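Colleague: Pasting a predicted model and its sequence here:
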Amino acid sequence: SMMSYDEQLFRDTIDDCIERLGFGATVVSVCLPFLAEVGVLWLTNAICPANEHFMSNLLRQMLYAQIHGANIPEVNEDDTVLVLYLPEREIHDISLLFVHQLCREHGRKSVLLGQSVPFDDLPGVAAQFPQVAFVTYCTTSPAEYQAQAYVDRIGRTFAGSEVTFHLAGSVFSEAEPVPGVTVDVTGGDLVQRLF
């Protein structure tokens, strides 16, 4: 469906997978591996950016529909709120949207800030909640060589606070965690940690 821009074929295929596997398993075992393959195809010029954008937007639509259809969880004031965000210059949000959907499914309170959130906004967001954990899944930003500096900046900025961060993505493969920060290379590890 990607090469021919066939939305109906995409929907039929995804609906069949959801019927057989369930929504979450379809995302984990079909959609996310497919996106990884699309990324390789794009990097090797086997497909054009329009093909990748077409598929990514269809997956986003599917996730937004699932999120919108789910109940917003009732939470106690002392429950930890998961604040989902992507750092500045990071726009690859599909994994983060899936985490947001899982929060709804598992009754966890989450706030989705989305793409390219300025770091300097995070302390103000944290101040809005008694218990907060920031969650991000990075694909391209920060760059791998900047990942440790990003982790260290979080450590300095939130030192002495109860705020925690869960960072995931291959960009963090060489990064060492600091107090209050966990680092996972894969989305699967992040999901296991959160749910």
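Modeller: That came through fine.
Colleague: all contacts plus neighbour counts: C-alpha atoms, from now on.
Modeller: Fine.
Colleague: Can you show me the helices along the protein?
Modeller: If DSSP state H is used as the criterion, the helices of the chain fall at 7-21, 23-26, 32-43, 49-69, 94-105, 122-126, 147-157, 187-194.
Colleague: P177 is nearest to which of the ones you listed?
Modeller: Closest to P177 of the helices of the chain, according to C-alpha to C-alpha: helix 147-157, at 6.8 Å.
Colleague: for the closest one, packing partners?
Modeller: strand 181-184 (3 or more C-alpha pairs under 8 Å, 6 or more residues apart in numbering; DSSP states H and E).
Colleague: and the comparison structure, right after this:
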Amino acid sequence: MNYSISDLEKLSGISVHNIRIWERRYGALKPSRTAGNTRFYDDEQLKRLLSITGLYHSGHKISRVCSLSNSDMSQLLQLDIDSTVAAQHRHEYFITQIINSCLVYNEKKLSELISSSFGQDGILNTYKFVIYPLLVRIGLLWLNGKVSPSQEHFLSQIIRQKLFAATDSCAVVDNTTKGWLLFLPEDEDHDIPLLLANYLLRAAGQRVIYLGPRVPLDTLHDAVSVTKPEFLLLFMTRMRLPAEAQTYLNSLSSQLKGVTIYLSGNLKIMHAVNLPENIKLLENPADFESIIKNKRTV
């Protein structure tokens, strides 16, 4: 597949300006040209840019990363993969065994491992110490060519199934109770953190309106006016330009001025924007836990 430089910007979250600078200064990418002299990039160039971006956001100097061959970049990614080893032996056991089961599409074993971790540590701690670092490692393994997109989707769907099953066991709170409205923006579909929040809130006896991923901004006002939630919660995890995130958050804030909105996701991007007054950043799961424990008021 061929991509324009604008496509690369959307897929990597790196601006066209920076991509061009990385090309000129460091030889990061080598685009091809059409007969009409228009530049384009293939799948290998996209994958190289995503690897560069991943290493750059991990703290490596861009000048060094761009100078690496694909082989050297793979070795550096492997070091980042090795650094995701869990501190607790039992957590690392679950992470490695889940990955092994994922690679051979062993649904039965994978399901048993997640259920066992839920039983030992509870759903929240399983997310913090197994599922979250597991997804980070899977992402790095994908960049390093050791996991395919189909394997990643296979794993994600089973985690979703487990969270849906746990949520289904929670009582549904009366419709007259004020509560939460949960959603992802229309360009976001990584809903596992949102599903976890859905479960935690329902398990704490709170009312939840769960809209899920890819919710158009212009439909939110209607949902809020009908359901009248006290709080909104959304995640923005996709790589994007800070200016793009700022525009979205400003629009969200202005449309829903009377509602407290909690935001989590990609902290590098979130720290690069100015949050409107009614939008509060959740840095980690502990922040969300404290909100639930403090009787839904912060």
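Modeller: Alright, I've got the coordinates. Every value quoted in this text rests on a predicted model; they were computed, and no experiment measured them.
Colleague: quick one: TM-score?
Modeller: Taking TM-score structural alignment, normalised by the length of the first structure as the basis, the two superposed chains have a TM-score of 0.88; 191 aligned residues with a C-alpha RMSD of 2.0 Å.
Colleague: hmm, back to that, output the helices of the first structure in TSV, with mean neighbour count and distance to Y85 of the first structure appended to each entry.
Modeller: Shown next, in TSV, are these (neighbours: other C-alpha atoms under 10 Å; distance: least, C-alpha to C-alpha, whole Å):
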stretch	mean neighbour count	distance to Y85 of the first structure
helix 7-21	14	26
helix 23-26	15	20
helix 32-43	15	18
helix 49-69	16	15
helix 94-105	22	8
helix 122-126	14	9
helix 147-157	17	14
helix 187-194	15	14
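Colleague: and those helices as a markdown table, adding distance to C138 of the first structure?
Modeller: Shown next, in a markdown table, are those (distance: least, C-alpha to C-alpha, whole Å):
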| stretch | distance to C138 of the first structure |
| --- | --- |
| helix 7-21 | 25 |
| helix 23-26 | 20 |
| helix 32-43 | 13 |
| helix 49-69 | 16 |
| helix 94-105 | 9 |
| helix 122-126 | 16 |
| helix 147-157 | 10 |
| helix 187-194 | 10 |
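Colleague: nearest to V83 of the first structure, of those helices?
Modeller: helix 122-126 (8.4 Å).
Colleague: Using neighbour counts, pick out the buried residues of stretch 89-101 of the second structure.
Modeller: Under the neighbour-count criterion of 16 or more other C-alpha atoms under 10 Å, stretch 89-101 of the second structure has 91-92, 94-96, 98-99, 101 buried.
Colleague: What lies in contact with that stretch?
Modeller: Residues from elsewhere that reach stretch 89-101 of the second structure (C-alpha atoms under 8 Å, 6 or more residues apart in numbering): 85-86, 107, 109-110, 113-114, 117, 129-131, 133-134, 138.
Colleague: next one: stretch 266-280 of the second structure
Modeller: 236-243, 245-246, 249-250, 253, 257-264, 281, 283.
Colleague: Which positions within it qualify as buried?
Modeller: 269-270, 273, 275-276, 279.
Colleague: corresponding residue for D120 of the first structure in the second structure?
Modeller: Under the alignment (TM-score structural alignment), D120 of the first structure pairs with D218 of the second structure.
Colleague: do the same with L35 of the first structure
Modeller: Using TM-score structural alignment, L35 of the first structure pairs with L135 in the second structure.
Colleague: got the contact list for its match?
Modeller: So L135 of the second structure contacts nothing (C-alpha under 8 Å, 6+ apart).
Colleague: next one: L249 of the second structure
Modeller: 275-276 are the contacts of L249 of the second structure under C-alpha under 8 Å, 6+ apart.
Colleague: Aligned counterpart of it in the first structure, please.
Modeller: In the first structure, the residue matched to L249 of the second structure (TM-score structural alignment) is V151.
Colleague: From L63 of the first structure, how far out is its match?
Modeller: Look at V151 of the first structure and L63 of the first structure: by C-alpha to C-alpha, to the nearest Å, they are 29 Å apart.
Colleague: L163 of the second structure matches what in the first structure?
Modeller: Match for L163 of the second structure (TM-score structural alignment): L63.
Colleague: Isn't its match up against Q101?
Modeller: Yes: when contacts are counted by C-alpha atoms under 8 Å, L63 of the first structure is listed as touching Q101 (7.1 Å).
Colleague: Can you tell me the centre-most residue of the first structure?
Modeller: For the first structure, L96 is the residue whose C-alpha lies nearest the centre (C-alpha atoms, centre = their mean; 1.7 Å).
Colleague: quick one: that one and H166 of the first structure, what's the gap?
Modeller: 12 Å.
Colleague: what's the overlap in contacts for the two?
Modeller: Shared contacts of L96 of the first structure and H166, counting by C-alpha under 8 Å, 6+ apart, come down to T136.
Colleague: Map G119 of the second structure onto the first structure.
Modeller: Match for G119 of the second structure (TM-score structural alignment): E19.
Colleague: Tell me how many other residues crowd V259 of the second structure.
Modeller: By other C-alpha atoms under 10 Å, the residues close to V259 of the second structure number 16.
Colleague: ok, now P118 of the first structure?
Modeller: P118 of the first structure, neighbours per other C-alpha under 10 Å, totals 12.
Colleague: related to what we said a few turns ago, pick the one among the contacts of stretch 89-101 of the second structure closest to L55 of the second structure.
Modeller: For the contacts of stretch 89-101 of the second structure, the nearest to L55 of the second structure is I138 (14.6 Å; C-alpha to C-alpha).
Colleague: tell me the contacts of the match of G119 of the second structure?
Modeller: E19 of the first structure touches nothing, counting by C-alpha under 8 Å, 6+ apart.
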